[in-house]
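> structure, please.
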Amino acid sequence: MTVLDAQALAGLTTLDPTGANRLVQRVLATYQGSLGKLMRQMSDARGSGDHAGVRLAAHTLKSSSASIGALELSRLCSAVEQAVREGQHDAVPALVDELQAEARRVDRAVQAMLAS
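Model (predicted):
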């Protein structure tokens, strides 16, 4: 499975077909900044047992991840959000671990795209 869905990225490209406005690069750079911030918030919330904080960070990251084609990360955000909402707190740590690993993969993929 690719880290970033080519079809989602192509959708962004159609909004700036010539690339003159550097829309894709700006969106990816903004996403990367928010990814780091939200992952720190999730980690802090997890460390303090703040399930609502974990859910909020996952919820916030879910749609922005989907919009840049990080579909697996978006799916994991949804799973974390649902587990917290349903009170399945025993499942949350493993899901967050998986989400964090995928977030690192997405971060590397975004960084590679920004560098090219």
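> use CA for all of it now, contacts and neighbours both
Will do.
> can you tell me the element the residue lying farthest from the centre of the chain falls in?
Distance from the centre of the chain peaks at T18, with 26.7 Å (CA atoms, centre = their mean). Using DSSP states H and E, T18 maps to neither a helix nor a strand.
> go on, L56?
Here L56 is assigned to helix 51-67, by DSSP H and E.
> going along the chain from that helix, find the next helix or strand for me.
Next along from helix 51-67, by DSSP H and E: helix 71-85.
> how big is the angle separating that following helix from helix 51-67?
160 degrees (axes from the mean of the first three to the mean of the last three CA atoms, to 10 degrees).
> and this one, so I can compare the two:
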Amino acid sequence: SVLDPGPLEEIRELQAEAGNDLLVRVIGAYFDSAPGLVEAVANAVEKGDATALADAAHPLKSSSASLGALRLSELCKELEAIGRTGSTDGASDLLGDFLSEFARARRALELYTDEPG
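Alright, predicted model coming up:
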């Protein structure tokens, strides 16, 4: 599965207590920030900018994990670690998987928000 439902269910439980659209807002905030970070990761790999790679992968790692996109978070962790070495060597090998996993996670989150609460 693309998403671990645990983190999303925790948000749903909080939402039930708060009586609002917390899950939709949290996923919406992710959709607002994640595409720019994904683009920044891809650009950093293309330009060989290790600092930019680590700086973009780090927040995406955390936000993806918080929504249950654990495979994407793991790829971000690997890309961040590569960037922290001061090089982008090996990052291009992960880029295709990273981009396709982001697309899968995004679609799964879109479907998740369409489910009845």
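> can you calculate the TM-score here?
Aligned and superposed, the two chains score 0.88 in TM-score terms (TM-score structural alignment, normalised by the length of the first structure); 115 aligned residues with a CA RMSD of 1.7 Å.
> which strands and helices sit next to the helix holding L56 of the first structure?
Helix 51-67 of the first structure sits against helix 23-47, helix 71-85, with contacts defined as 3 or more CA pairs under 8 Å, 6 or more residues apart in numbering; DSSP states H and E.
> show me the contact partners of the last one.
It refers to helix 71-85 of the first structure. 3-5, 51-52, 54-56, 58-59, 61-66, 89, 91-92, 95-96, 98-99, 102-103, 106 (CA atoms under 8 Å, 6 or more residues apart in numbering).
> just the buried subset of those residues, please.
3-5, 51, 54-56, 58-59, 61-66, 92, 95-96, 99, 102-103, 106 (16 or more other CA atoms under 10 Å).
> spatially nearest residue to the residue nearest the centre of the second structure, not counting backbone neighbours?
What sits nearest the mean C-alpha location of the second structure, by CA atoms, centre = their mean, is S64, with 3.3 Å. Leaving aside its sequence neighbours, S64 of the second structure sits nearest to S73 (CA to CA, 6 or more residues apart in numbering; 5.3 Å).
> and for A6 of the first structure?
G69 (7.0 Å).
> contacts only, for S64 of the second structure.
By CA under 8 Å, 6+ apart, the residues touching S64 of the second structure are L70, L72, S73.
> I appreciate the help and will end here.
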